[in-house]
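Peer 1: Dropping the sequence and predicted coords here.
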Amino acid sequence: MDLTYSATDEAFRAEVRAFLEDHLAGDFRGLKGLGGPGRDHEALPERLAWNQHLAREGWTCVGWPTEHGGRGLSLWQQVIFHEEYARADAPGRVNHLGEELMGPTLMAFGTPEQCARFLPPIVAVEELWAQGYSEPGAGSDLANVQTKARLSDDGTEWILDGQKVWTSNAHFSQWLFVVARSEPGSQRHQGLSFLLVPIDQPGVEVRPIEQLTGGSEFNEVFFTGARTAADLIVGEPGKGWGVAMGLLGFERGVSTLGQVVGFARELDGVIALAKANGAIDDPVLRDRLAASKVELEVMRANALRVLSLVTGGEDSAAGGGAGSIFKLVWANWHRRLGELAMDVLGTGGLLAESAPYELSAWQRIFLFSRADTIYGGSDEVQRNILAERVLGLPREPRG
């Protein structure tokens, strides 16, 4: 695989870099570095305004086809955009679930009417989405979903009852995409439907879950007779499992390359910290820092290879296992980085710096990166996918 960029791609990189340099200024200058995993509570209204500014300038949904409001960028140009966005330390985007997950899912599985209704507000960052998958008894085992959906007597609405948990961004979103059991008595993957549900209604209650890091980007969501229109179902009733899995296939797209750039900035910060406090003189810590650097370069090359395979139709999240491998690699690398940062800090890392005793960036990375190996598909689930669907090993006993 050729990992070099053409002259056209490099010209596009210069365009993206110049745009971000010019526009991350004035009122937006102070947003640099804010937001992101574990920090979604930071400057939310201001980051929403920044995202809407990007939309007006044509820099949202850059990989979407032009007929759906995107820029129709090539794979490599999408990679460039996300890398430069991360390199500019631009603020965490508020529209990720709509842009990277809901939009592509509607294009693949939705009706023309659904696309016309929901895609333009995603591009404009006027409506935000949250993911209603996990439940108290159906986190990693999504097929165990118990939230129920039934059609009203007149057939005009779906009525939902149940509970979702770990629902990212539900506290500031307008819509949920929900996997619910719509066929009584059905089990596992059968009888599930993929519904689009408005959050602002009497039958939906959102309860933020406070994290160790102080934020509350995860939520519990309770449905008590919640309603949504009968035509706001993606795919056929009872066939929602295929739609749900299709959405997860979009989850590990080109934005992961921007994630790797963000990791590189964090690693550079840990190295600078080690040099400043003398920890770099410890041969064990120095070896771990060097290993992290090498692993990060390998991770980036592998991510590019994975994207090429998926785009070329040679792999899928379950088929060749590339998506599962990448999730395992980056999640565990980032968790180890958090541990390495704390070891570089030494005993001082156990203390808050000063009143009001907020966590430092390194303490926040250490604590939040524990979740990296769980959300988006836990390590155990990814290993089972690789073992059972790729290597053909016996299925794990389920009792």
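Peer 2: Cool, the structure landed.

Peer 1: Going by C-alpha atoms from here, please, whenever you check contacts or count neighbours.
Peer 2: OK.

Peer 1: Verify the stated contact: residue 224 with residue 204.
Peer 2: Yes: using Cα atoms under 8 Å, residue 224 is in contact with residue 204, at 6.6 Å.

Peer 1: More neighbours: these two, which one.
Peer 2: residue 204 (20 against 15; other Cα atoms under 10 Å).

Peer 1: any idea how far residue 198 is from the more buried one?
Peer 2: 8 Å (Cα to Cα, to the nearest Å).

Peer 1: how about stretch 160-171: buried residues?
Peer 2: Going by neighbour count (16 or more other Cα atoms under 10 Å), the buried part of stretch 160-171 is 160-171.

Peer 1: wait, which of those residues is closest to residue 69?
Peer 2: residue 169 (23.9 Å; Cα to Cα).

Peer 1: Number of residues surrounding the nearest residue to the closest one once chain neighbours are set aside?
Peer 2: Setting aside the residues directly before and after it, residue 169 is nearest to residue 217 in space (Cα to Cα, 6 or more residues apart in numbering), at 5.3 Å. For residue 217, the count of nearby residues is 21 (other Cα under 10 Å).

Peer 1: next one: residue 202
Peer 2: Neighbours around residue 202, by other Cα under 10 Å: 11.

Peer 1: can you give me how far the longest helix along the chain is from the chain middle?
Peer 2: As assigned by DSSP state H, the longest helix anywhere in the chain is helix 283-311. Relative to its chain's centre, helix 283-311 lies at 20 Å (Cα atoms, centre = their mean, to the nearest Å).

Peer 1: try it against this one:
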Amino acid sequence: MDFAFGPQDEAFRREARSWLEERVAGAPARRAWERELGRGGWIGLGWDEDGYGNRRVDLTRQVVWAEEYARSKAPARSGHIGENLLAPTLLAHGTPEQKRRFLPPIAQGRELWCQGYSEPGAGSDLAGIRTTAARTAEGGTAAAMATAVRDQGAAPSGAFRVTGQKIWTSLAHEADWCFVLARTEPGSTRHHGLSFLLVPMDQPGRVEVRPIRQMTGTSEFNEVFFDGAVARAEHVVGGEGNGWRVAMSLLGFERGVSTLAQQIGFAEELGRVLRAAVATGAATDPVVRDRLVRLWAELRTMRWNALRTLGSAGSPGDAGAPSVAKLLWGGWHRRLGELAMQVRGAGAAVGPSDWSAERPYELDAAQQLFLFSRADTIYGGSDEIQRTIIAERALGLPKEPRG
């Protein structure tokens, strides 16, 4: 297959690179940076409908932008959950009113989103969620909802009250909205009776966010507690009771063009490990050299596989492609983290020399890579779950018995 880019793609690459070079050095804080991207028309390049503030480009140029963004070392995106997960889901399942309300603020970088899926006891087994959403009486307006929640603390009519806990919620501490998978049919089990709701986070006393501090010292993950939080009835995506279908559709969008941008970062990490191996003399070990070469070859293979499957995303024959991609890069990244420690030798276990009471637990890049990559084969669906999806949905093998 021909994986080369054409002249128009390369012209687009030059435009993207020039725009990034002019702005990345003085890039503002993350939220302001999202607005800067919105003003430049760089959010929502992959959306397949006009009229929501984005400019449409074809798939190859989406790849070009993702790669140039990664190469530029621009700030980490805080709007990617809204742009790459919720927006395609609304385009596929949302009402015209939902699209008009939510897509323009995402394209402009004005509203940030988080994902309310995983719960304690319902991570990879998402169908086991226990968060509920109970309907209130009919009637009421958006203004009435806002007044009732913020002033009187009462639930408005024509809405749902959401109660439960979500965990491992990325960027919940920054988000304006959360798309929540909740059980709206009392007594329902597994994937039945679920709905996909859009819930505002600014509900003091009804939505609480607690950051989870990790071994790496960071806390981008959070616990989110909903105590009668309000979601408007017209903000149910795909219809009440159809949440499982919408949620699974969203997961199919999760590993698209962004996978190729992710691989740019992987290549840079591999380069750092290679340089460390040369500096420490570990590169003279034939076993280490073999592991380095294998990692390089596997990374190239992942890129070709991503490009090959990108154009068929969402098609019936694509049922297992996202799981294959997750399975490949999750294991690859974890092995890279292990090798990063191996080539450093005993020094890998030693912290920096400038530890202090104010900074008691600082890790360097290689140590953070090792610790964080341990989770790559677990979050977003464990390896076991990905293999089950591939077996059942792609290969048509019998389903595992459920006790």
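Peer 2: Received the coordinates, thanks. What you see is a predicted model; the values in this text were computed from it and never measured.

Peer 1: And the TM-score between them?
Peer 2: Structural agreement between the two chains, given as a TM-score (TM-score structural alignment, normalised by the length of the first structure), stands at 0.92; 378 aligned residues with a Cα RMSD of 1.4 Å.

Peer 1: quick revisit: ok, and for the longest helix of the first structure, which residues are buried?
Peer 2: 285-286, 289, 292-293, 296, 299-300, 302-310.

Peer 1: whereabouts in the first structure does stretch 69-76 of the second structure align?
Peer 2: Using TM-score structural alignment, the residues of the first structure aligned to stretch 69-76 of the second structure are 85-92.

Peer 1: what's the span of that stretch, first residue to last?
Peer 2: End to end - Cα to Cα - stretch 85-92 of the first structure spans 10 Å.

Peer 1: circling back: so can I have a markdown table of the buried residues of stretch 160-171 of the first structure showing secondary structure and distance to residue 359 of the first structure?
Peer 2: Listed next are these as a markdown table, based on DSSP: H, G, I helix; E, B strand; the rest coil; distance: Cα to Cα, whole Å:
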| residue | secondary structure | distance to residue 359 of the first structure |
| --- | --- | --- |
| 160 | strand | 39 |
| 161 | strand | 38 |
| 162 | strand | 35 |
| 163 | strand | 31 |
| 164 | strand | 29 |
| 165 | coil | 25 |
| 166 | coil | 22 |
| 167 | coil | 24 |
| 168 | coil | 21 |
| 169 | coil | 21 |
| 170 | coil | 24 |
| 171 | coil | 23 |
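
Peer 1: who are the neighbours in contact with the aligned partner of the residue nearest to residue 169 of the first structure in the second structure?
Peer 2: In the second structure, residue 217 of the first structure lines up with residue 220, judged by TM-score structural alignment. Counting by Cα atoms under 8 Å, 6 or more residues apart in numbering, residue 220 of the second structure makes contact with 170-171, 211-212.

Peer 1: hmm, what's the outermost residue in the second structure?
Peer 2: Using Cα atoms, centre = their mean, the residue of the second structure lying farthest from its centre is residue 284. It sits 38.5 Å away.

Peer 1: circling back to that earlier point, which SS class is the match of residue 217 of the first structure?
Peer 2: On the three-state scheme (DSSP: H, G, I helix; E, B strand; the rest coil), residue 220 of the second structure is labelled coil.

Peer 1: and it, how far is that from residue 253 of the second structure?
Peer 2: From residue 220 of the second structure over to residue 253 of the second structure (counting by Cα to Cα), the distance is 22 Å.

Peer 1: Where do the strands of the stretch 51-200 of the first structure begin and end?
Peer 2: 129-132, 148-151, 157-164, 175-181, 192-198 (DSSP state E, counting those that start in this stretch).

Peer 1: want to throw those strands into TSV with distance to residue 86 of the first structure?
Peer 2: TSV is the format used below for the strands of the stretch 51-200 of the first structure (distance: least, Cα to Cα, whole Å):
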stretch	distance to residue 86 of the first structure
strand 129-132	22
strand 148-151	40
strand 157-164	31
strand 175-181	27
strand 192-198	31
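
Peer 1: who wins for proximity to residue 328 of the first structure among these?
Peer 2: Taking the strands of the stretch 51-200 of the first structure one by one with Cα to Cα, strand 129-132 is closest: 21.3 Å.

Peer 1: against the second structure, where does that closest one fall?
Peer 2: The aligned range for strand 129-132 of the first structure is 113-116, by TM-score structural alignment.

Peer 1: what about the helices in the second structure?
Peer 2: Under DSSP H, the second structure gives helices at 7-23, 30-39, 59-71, 80-81, 87-93, 96-107, 142-147, 243-253, 257-280, 286-310, 321-344, 365-373, 383-389.

Peer 1: For residue 398 of the second structure, which non-adjacent residue is closest in space?
Peer 2: residue 392 (6.3 Å).

Peer 1: typo on my end, residue 334 of the second structure
Peer 2: Nearest one to residue 334 of the second structure, counting by Cα to Cα, 6+ apart, is residue 373 at 4.8 Å.

Peer 1: residue in the first structure matching that neighbour?
Peer 2: Using TM-score structural alignment, residue 373 of the second structure lines up with residue 369 in the first structure.

Peer 1: Correct me if wrong: that match contacts residue 339.
Peer 2: No: at 9.1 Å, residue 369 of the first structure and residue 339 do not qualify as touching, with contact defined as Cα under 8 Å.

Peer 1: Comparing these two, which residue is more hemmed in?
Peer 2: Per other Cα under 10 Å, whichever of residue 369 of the first structure and residue 339 has more neighbours is residue 369, with 22 against 19.

Peer 1: Look up how far residue 375 of the first structure lies from the more buried one.
Peer 2: Distance from residue 369 of the first structure to residue 375 of the first structure, by Cα to Cα: 10 Å.

Peer 1: before we move on, back to that, residue in the first structure matching the residue nearest to residue 398 of the second structure?
Peer 2: Checking TM-score structural alignment: residue 392 of the second structure goes with residue 388.

Peer 1: Burial check on its match, number of neighbours?
Peer 2: Counted with other Cα under 10 Å, residue 388 of the first structure comes out at 14.

Peer 1: Can you tell me how far it is from residue 310 of the first structure?
Peer 2: For residue 388 of the first structure relative to residue 310 of the first structure (Cα to Cα), the value is 20 Å.

Peer 1: What count of nearby residues applies to residue 355 of the first structure?
Peer 2: Neighbours of residue 355 of the first structure (other Cα under 10 Å): 6.
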